[in-house]
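Peer 1: The sequence isn't on hand, but the structure is:
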């Protein structure tokens, strides 16, 4: 009976192990679960043969598999997703996928399939359900790609990026009628034959970025929703002249050599237009323009025996395209001196406009231009001397939240500009010669050269005034605001007297930068105790010779004290709230005393504080500059002896004084001994009863 029970238990245990193996809950090499096997980066040379037969997803990326044999995947009939990228795969035998007819996603990126591409192609042709194929980084030429994909009519997504394709012939994609996404990035394509994409009626996303295309003319892919041709050498972009509706939503022409604003489709659904880093300009109003306004350029397009001529006015500044759906326009890093009148008026949905890093000298804000939907406007790094704003009109930029005017040469700005932007939250006026209007300023600020009035702008949260050469800021310059971020860096006089101008916003400030603001404990009141919500404070590049004790009560997360005159830090302050909340601390380039680094040891005991520039923190010892984190033992020993010697010195100095006092007391006692005894006797004598 006992034997029977024993065999029954062993049998149940065996069944349990067998069931666990069948469900794929454990494996020696791969991680299994939910029908997937992750075998990435295991230095495998072969496909594991002992995985569950019902595996649907198999990831073998970043291994050393060189060949996929006919029997490698034989038992995995339900496989739908196979990843083999990052191997040294050179050959896929023609029958490798015969039992994987349900395979839909196949990644073969970063291999060496160029060596036996014709055999590999035969293997791919046996995948009737394949929808997504990645052949990136396989050193494939255009002819190799044509062979590999010629019978893959079910493909919806294809990537042949990072190969050596140089031109695209008209027949290369002709059988991919279901293709919706095509990635041709980072090849060497300099020519695309007419009709190459003509049969791809379902194509929605096309990327040709990082190639060598010189121009795009007669663009007629009406079905495309996204076209990325950035980082080429394109000088012209001309869409076909047609009233057909283009589905195009995103067009990326950034980082090219465009000379003119692109000729866009007349009717489209364009939402984002990226034109950054080109050579575009409008020419009609240039002072040195010598060309007549009716100069035209003709494009001669030869396709076999058919010749087309496209004529374009070189100076035409009118946009004939319907851009009412455009929300994002990036024209930064170009050569625009001005924008033609009415240029932005038709972009009624425009919300984000970037014109930074151009040559703009003036910019006009009228009632309808830029459009009222504008949320962010970036005009930084131009040559703006004047910002013309029609303050008499109602609804000037009613939705504007961010305005960046930094790094210009502004000489004329309406003082009450931000009183007409009811939703403004962020303003950057850094590196302009402007001032903050004092309390007694005129309504238009005319008493001051260029001053801006920020008072009572309730929505304003972030204000950047770095490097503006501000005069002493008035005590209530920011009253009525709820600023959380304030940058007054590189303003030598702004806070030279005290922190009083910041008291009105002390409870709302969270991030403050006072770098290089000539702050000194001797000349300014450095009381930060009222800034109870401050999280980040930059006090670098000032003249602080002692640590502001008021910082100890704050809940700072980041504190920058670089490039000051500090010889030590306050250990008492670090033991308060500051030491509990501080995460990042910058301390380098201060003249710390190597023999007074108790605070340094204490900081290291606080495991929550990260000294970002720890290896750069130095201290001074006998005119030598040493790294605080690596003080030689000889210096440490000398510092200890210095402390002992100092104590002995105090003792030696105190001993003569004590001896002198003792001798003086003894002399006085001996001199007046008789009189003192008589005085004591006379006072305390008691008569005897006898």
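Peer 2: Ah, there it is. Here the structure is a predicted model, which is why all the values come from computation and not from measurement.
Peer 1: contacts, neighbours, all on C-alpha from now
Peer 2: OK.
Peer 1: so what's residue 281 up against?
Peer 2: Applying C-alpha atoms under 8 Å, 6 or more residues apart in numbering, we find residue 281 in contact with 259, 260, 261, 334, 335, 336, 337.
Peer 1: wait, I meant residue 350
Peer 2: Counting by C-alpha under 8 Å, 6+ apart, residue 350 touches 324, 325, 326, 327, 328, 329, 371, 373, 374.
Peer 1: separation between it and residue 264?
Peer 2: Relative to residue 264, residue 350 is positioned 16 Å away (criterion: C-alpha to C-alpha, to the nearest Å).
Peer 1: Repeat that for residue 484.
Peer 2: Residue 484 sits at a distance of 42 Å from residue 264 (criterion: C-alpha to C-alpha).
Peer 1: how would you label residue 667: helix, strand or coil?
Peer 2: Classification of residue 667 by DSSP: H, G, I helix; E, B strand; the rest coil places it in helix.
Peer 1: what's the neighbour count on it?
Peer 2: Neighbour count for residue 667, taken as other C-alpha atoms under 10 Å: 12.
Peer 1: Same question for the one 4 residues further on.
Peer 2: Each residue near residue 671 was counted by other C-alpha under 10 Å, and the total is 11.
Peer 1: before we move on, what about residue 19?
Peer 2: By other C-alpha under 10 Å, 12 other residues sit near residue 19.
Peer 1: Surely it is within a helix?
Peer 2: Yes - per three-state DSSP, residue 19 lies within a helix segment.
Peer 1: Among the contacts of residue 350, name the buried ones.
Peer 2: 324, 325, 326, 327, 328, 329, 371, 373, 374 (16 or more other C-alpha atoms under 10 Å).
Peer 1: Nearest to residue 421, out of the residues you listed: which one, please.
Peer 2: Set against residue 421, the nearest of the buried ones among the contacts of residue 350 by C-alpha to C-alpha is residue 374 (11.0 Å).
Peer 1: can you pull the contacts of that closest one?
Peer 2: Shown in contact with residue 374 (C-alpha under 8 Å, 6+ apart): 349, 350, 351, 352, 353, 397, 399, 400.
Peer 1: got a markdown table for those residues, with secondary structure and distance to residue 623 too?
Peer 2: Output for the contacts of residue 374, formatted as a markdown table (DSSP: H, G, I helix; E, B strand; the rest coil; distance: C-alpha to C-alpha, whole Å):
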| residue | secondary structure | distance to residue 623 |
| --- | --- | --- |
| 349 | coil | 65 |
| 350 | coil | 62 |
| 351 | coil | 59 |
| 352 | strand | 56 |
| 353 | strand | 55 |
| 397 | coil | 60 |
| 399 | coil | 59 |
| 400 | coil | 56 |
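Peer 1: try this one next to it:
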């Protein structure tokens, strides 16, 4: 046993030496489970090396049970400037290298792990120039480079502005690609071809770039795409080219774009959408009737934090039998039409943070919503203009429906007039007091001046002593 151990040590040293010859350096794998946290949960072996001061990848995987079928390894928040070739295994592998300051990726980094399924390289400093097709090659068999089994590739928050057109040629099974938070201003022709080559892609994230448009050649062949995240770009309109993937697209995220208006043609080509998110849109101020009419299968709508959005037409959602979750928080609605939705079918309805005025509409909505929704203690608040007092919407009673809009307006105007009258009286009183003060000060000074003018001895008089014996001297 001792002899075998010595031999094994020599082999490891030899591997390290070979790595150095080819410009690659590795961490000693013998002590990895002493330095990191290794966990065997059959059939998965987990390695947690987060924040362990590593500068390189492992020379080899730690010894694990024969029943192990998968390896999950996380190396986040280390200082690994160069991503070297991963150690070999025929097991399924998932690796995470986030926040590692990676600037260079060695070619064929995944060659020894052909069954790798998940790679997270987000929050590093990888540039477009550092990425090439060679980075994603599989094993070399019969004079041919084999593809990888990779399903998820996360390159978010790096320094990528374009992709080579054939960069994904060895990733035919890729299902999820995350390019969020990079430097894409436009998707040039090479980048379009690269993305469009991923025929099995299910989820694409292009959020938090500076894109002003999405061209049809970027997604025309992504016929399996179910989720597209375009949030926090610079899109003025809902991209018309979504029609290219209308049969498959189910989840569309447009948060944080400068879209200012939705019309009855905005979603005409996205009829199979199930989830739509349009939060934090600072320019959105107009949603025309029938804007969401084409979305017959919509189940979840997120439309919150849009400060200019003041109204939803009663015909915004005609015939939406599947709609179950609606989020309308922190907009500028003062009322919501009772005709807007089939309230009894909703499982979730949130509309907190709006400047609502208590109305019969809100009472009727409250009556139709399920008790699971209305018994929430932190529900929406409205202003009762009859008494100028805020009230929980879910505590409204039918007496609000016996108040006509004109009466509400009259009460509001009357209250406003009373407030204005009191304000004017207060201002006039202050002005009068100030005037009297000035007048009193002026009168006091005037009387003082007059008193000085009337004093009998204006100037000083000097007398000489009288000489009683000789007269005046």
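Peer 2: Looks like it came in fine. Please read all numbers here as calculations on a predicted model, not as lab measurements.
Peer 1: picking that back up, which ones among the contacts of residue 350 of structure 1 map onto helices?
Peer 2: Judged by DSSP state H, helices contain none of the contacts of residue 350 of structure 1.
Peer 1: Among those residues, name the ones in strands.
Peer 2: Cross-referencing the contacts of residue 350 of structure 1 against strands under DSSP state E gives 328, 329.
Peer 1: of all the contacts of residue 350 of structure 1, which comes closest to residue 246 of structure 1?
Peer 2: The nearest member of the contacts of residue 350 of structure 1 to residue 246 of structure 1, counting by C-alpha to C-alpha, is residue 325 at 12.3 Å.
Peer 1: separation between the closest one and residue 267 of structure 1?
Peer 2: 10 Å.
Peer 1: In what element of secondary structure is residue 447 of structure 2 found?
Peer 2: helix 405-453 (DSSP states H and E).
Peer 1: how far does that helix sit from the chain's center?
Peer 2: 52 Å (C-alpha atoms, centre = their mean, to the nearest Å).
Peer 1: same thing with stretch 378-395 of structure 2?
Peer 2: With C-alpha atoms, centre = their mean, you get 30 Å for stretch 378-395 of structure 2.
Peer 1: So what touches that stretch?
Peer 2: With C-alpha under 8 Å, 6+ apart as the test, stretch 378-395 of structure 2 has contacts from 350-358, 362-363, 366, 374-375, 408, 411-412.
Peer 1: And stretch 376-394 of structure 1, by the same measure?
Peer 2: 351-367, 396, 400-414, 417, 420.
Peer 1: now do stretch 197-216 of structure 2
Peer 2: With contacts defined as C-alpha under 8 Å, 6+ apart, stretch 197-216 of structure 2 is touched by 168-169, 171-187, 221-236, 239, 241-242, 244.
Peer 1: now for residue 459 of structure 1: what does it line up with in structure 2?
Peer 2: Residue 459 of structure 1 maps onto residue 224 in structure 2, with residues paired by TM-score structural alignment.
Peer 1: With residue 503 of structure 1 instead?
Peer 2: When structure 2 is aligned by TM-score structural alignment, residue 503 of structure 1 is paired with residue 268.
Peer 1: which of the contacts of residue 281 of structure 1 are also in contact in structure 2?
Peer 2: Mapping the contacts of residue 281 of structure 1 onto structure 2 (both residues aligned by TM-score structural alignment, their matches' C-alpha atoms under 8 Å) leaves 259, 260, 261, 334, 335, 336 still in contact.
Peer 1: Mind putting those residues into TSV with distance to residue 622 of structure 1 and secondary structure?
Peer 2: Putting these into TSV (distance: C-alpha to C-alpha, whole Å; DSSP: H, G, I helix; E, B strand; the rest coil) gives the following:
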residue	distance to residue 622 of structure 1	secondary structure
259	63	coil
260	66	coil
261	66	coil
334	55	coil
335	57	coil
336	59	coil
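Peer 1: tell me the SS of residue 670 of structure 1?
Peer 2: Assignment for residue 670 of structure 1 (three-state DSSP): helix.
Peer 1: what's the burial count for it?
Peer 2: If we define neighbours as other C-alpha under 10 Å, then residue 670 of structure 1 has 10 of them.
Peer 1: now swap in residue 328 of structure 2 and tell me
Peer 2: Residue 328 of structure 2 has 20 neighbours, counted by other C-alpha under 10 Å.
Peer 1: show me what contacts it?
Peer 2: Neighbour list for residue 328 of structure 2: 302, 303, 304, 305, 349, 350, 351, 352 [criterion: C-alpha under 8 Å, 6+ apart].
Peer 1: so the helix or strand hosting the fifth one corresponds to what in structure 1?
Peer 2: In this case it means residue 349 of structure 2. Assessed by DSSP H and E, residue 349 of structure 2 sits inside strand 348-350. Alignment of strand 348-350 of structure 2 against structure 1: residues 584-586, by TM-score structural alignment.
Peer 1: The match of residue 459 of structure 1 contacts residue 244, doesn't it?
Peer 2: No - Residue 224 of structure 2 is not in contact with residue 244 according to C-alpha atoms under 8 Å; the separation is 11.0 Å.
Peer 1: Do a quick rundown of the helices in the stretch 351-500 of structure 1.
Peer 2: Remark: no helices are assigned in the stretch 351-500 of structure 1 by DSSP state H, counting those that start in this stretch.
Peer 1: Strands of that one, start to end?
Peer 2: 352-354, 362-365, 376-378, 386-389, 402-404, 426-428, 435-436, 451-452, 462-464, 485-487 (DSSP state E, counting those that start in this stretch).
Peer 1: Helices of structure 1, start to end?
Peer 2: Applying DSSP H to structure 1 gives helices spanning 2-23, 117-124, 142-149, 571-574, 577-581, 598-605, 633-671, 673-684.
Peer 1: Can you tell me which of those is most buried?
Peer 2: Per residue and on average, the most neighbours among the helices of structure 1 fall to helix 117-124, with a mean of 21 (mean count of other C-alpha atoms under 10 Å).
Peer 1: That one vs helix 142-149, what angle?
Peer 2: On the basis of axes from the mean of the first three to the mean of the last three C-alpha atoms, to 10 degrees, helix 117-124 of structure 1 is oriented at 20 degrees to helix 142-149.
Peer 1: which helices and strands sit right next to helix 117-124 of structure 1?
Peer 2: Applying 3 or more C-alpha pairs under 8 Å, 6 or more residues apart in numbering; DSSP states H and E, one finds that helix 117-124 of structure 1 contacts strand 91-92, helix 142-149.
Peer 1: I'd like to know which of those is closest to residue 5 of structure 1.
Peer 2: Minimum separation from residue 5 of structure 1 across those (C-alpha to C-alpha) falls at strand 91-92, 52.6 Å.
Peer 1: Which part of structure 2 matches the closest one?
Peer 2: Strand 91-92 of structure 1 corresponds to no residues in structure 2, going by TM-score structural alignment.
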